[in-house]
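Sharing a sequence plus its predicted fold:
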Amino acid sequence: MKANIGIGENHLQAVAEKLQVLLADEQVLYTKTRNYHWNVVGDNFAEMHAFYEGQYNELAEIVDEVAERIRMIGHYSSGRLVDFLKLTNLLEPEYTNVQSQQIKNLLDDHETIIRNLRELITEFSDKQKDLGTSDFVTGLMRQHEKMAWMLRSYITK
């Protein structure tokens, strides 16, 4: 049953398509962060292991919220890895256990998502007339800005 929430189906379809890309980005970033959690090494192993765990737990919540938002507006969420890899804006680099490279990779991904979210805020409100989803992605942007700040604090250059 389609959502009757005061937004035309063509607008909801456009929002859902953009959210599918966001969902793919969030899932790829979650997986990358989890991988780094598993494979981190160094004299600060315990700290970084816990740090990455905190970040991937937050990303797991975000993944769920994005998927549920897609459902709230009357569409089905992607859930297959093959679909996520087709839709994502993020790259999967070669494996690394070098902390500085892990942090840089994650920071780059958060900043890519932040830039995309910033565009979606106005697109959803102005073009698609969906203030609820615009507000939703504004909150996600703040979460990613905080996670990016935390990652950035580990970069000493």
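Arrived safely.

from here on, contacts and neighbour counts on C-alpha atoms
Noted.

shouldn't residue 76 be in contact with residue 23?
No. Assessed by Cα atoms under 8 Å, residue 76 is found out of contact with residue 23, at 11.8 Å.

neighbour-wise, which of these two wins?
Set residue 76 next to residue 23 and count neighbours by other Cα atoms under 10 Å: residue 23 wins out with 25 against 14.

longest helix of the chain?
The longest helix of the chain (DSSP state H) is helix 9-39.

Can you name every helix or strand that the very next helix or strand once past it contacts?
The helix or strand immediately downstream of helix 9-39 is helix 45-72, counting by DSSP states H and E. Applying 3 or more Cα pairs under 8 Å, 6 or more residues apart in numbering; DSSP states H and E, we find helix 45-72 packed against helix 9-39, helix 131-152.

In addition, the following structure is provided for comparison:
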Amino acid sequence: METTQATIGIEKNNRKAVVGMLRKLLADEYLLYTKLRNAHWNVEGIDFHTKHVFFEEEYNKIEKIVDEVAERIRMLGFYSPGTLGDFLELSHLKDTSPQKNDSASFMEQLLEDHNTIIKFIRKSINENAEEHNDEGTADFITGIMQVHEQMSWMLRASLKTF
């Protein structure tokens, strides 16, 4: 739903298409945030303390992204989704928990989620810039993708076995 006539040099139909993508991204980010909270609260094992702290640092990064994506939607003149039902309907991520509460199980699932988000963003960058004339959002989501790439790398390095 559009909130106001945003006269920022992007046609309404293009803004609407970009917002459709951002709504999905917001849902993915919120579901990932929830999964990181779950990992923080429920991780067990010999590495409990370090992973408890690690997951907290990670959910704080995603919490910031959630807010920024929702505000970007508002900047484009539309309302952000804001219910769990909306997020579950829009998200590309699976609403699941790992079978075990060890750090490796949580990290494997989180790695899959980060990779899903990275692929979605990568596909959306050119669509936003070239098809919808919104270089600002393309740049914005490129920065978000880089955060996810770093988080994915950290998980891959942590899961590596020798």
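Good, I have the coordinates. In this text the structure is predicted, and so the values were computed from the model without any measurement.

follow-up on the earlier one: the longest helix of the first structure vs the second structure, average distance?
Compared with the second structure after fitting, helix 9-39 of the first structure has a mean deviation of 0.3 Å; criterion: mean Cα distance after the TM-score superposition for the first structure.

what range in the second structure does that helix sit on?
Alignment of helix 9-39 of the first structure against the second structure: residues 12-42, by TM-score structural alignment.

same thing with stretch 105-122 of the first structure?
Against the second structure, stretch 105-122 of the first structure falls on residues 109-126 (TM-score structural alignment).

One more: stretch 74-91 of the first structure?
Counting by TM-score structural alignment, stretch 74-91 of the first structure corresponds to residues 77-94.

Pull the residues that contact the matching stretch.
1-6, 16, 19, 23-28, 30-32, 70-71, 73-74, 95, 113, 116-117 (Cα atoms under 8 Å, 6 or more residues apart in numbering).

With stretch 33-49 of the second structure instead?
With Cα under 8 Å, 6+ apart, stretch 33-49 of the second structure has contacts from 51-56, 58-59, 62-63, 97, 101-103, 106, 110.

And what about residue 2 of the first structure, helix, strand or coil?
Classification of residue 2 of the first structure using DSSP: H, G, I helix; E, B strand; the rest coil returns coil.

ok, and the closest non-adjacent residue to it?
Leaving aside its chain neighbours, residue 2 of the first structure sits nearest to residue 74 (5.0 Å; criterion: Cα to Cα, 6 or more residues apart in numbering).

neighbours around the one you found, how many?
18.

can you check residue 105 of the first structure too?
20.

list the helices and strands the strand or helix carrying it packs on?
Assigned by DSSP H and E, residue 105 of the first structure falls within helix 99-122. Judged by 3+ Cα pairs under 8 Å, 6+ apart, the packing partners of helix 99-122 of the first structure are helix 9-39, helix 131-152.

average distance between the shortest one and the second structure?
On the superposed models, the aligned residues of the second structure are on average 0.5 Å from helix 131-152 of the first structure, with distances taken as mean Cα distance after the TM-score superposition for the first structure.

what's the angle between that helix and helix 99-122?
Interaxial angle of helix 131-152 of the first structure relative to helix 99-122 (axes from the mean of the first three to the mean of the last three Cα atoms, to 10 degrees): 160 degrees.

likewise the first one?
On the basis of the same axes, to 10 degrees, helix 9-39 of the first structure is oriented at 170 degrees to helix 99-122.

and helix 9-39 of the first structure with helix 45-72, angle?
Using the same axes, to 10 degrees: helix 9-39 of the first structure against helix 45-72 is 160 degrees.

repeat for the shortest one
Between helix 131-152 of the first structure and helix 45-72, the angle comes out at 170 degrees (the same axes, to 10 degrees).

Going by neighbour count, list what's buried in helix 131-152 of the first structure.
Buried residues in helix 131-152 of the first structure, counted by 16 or more other Cα atoms under 10 Å: 131, 133-134, 137-138, 140-141, 143-145, 147-148, 151.

Then the longest one?
The neighbour-count criterion (16+ other Cα under 10 Å) identifies 12-13, 15-37, 39 as the buried residues of helix 9-39 of the first structure.

compared with the first structure, how much does stretch 118-125 of the second structure deviate?
Mean for stretch 118-125 of the second structure is 0.5 Å (mean Cα distance after the TM-score superposition for the first structure).

Mind listing residues that contact that stretch?
Residues contacting stretch 118-125 of the second structure (Cα under 8 Å, 6+ apart): 21, 25, 137-139, 141-142, 145, 148-149.
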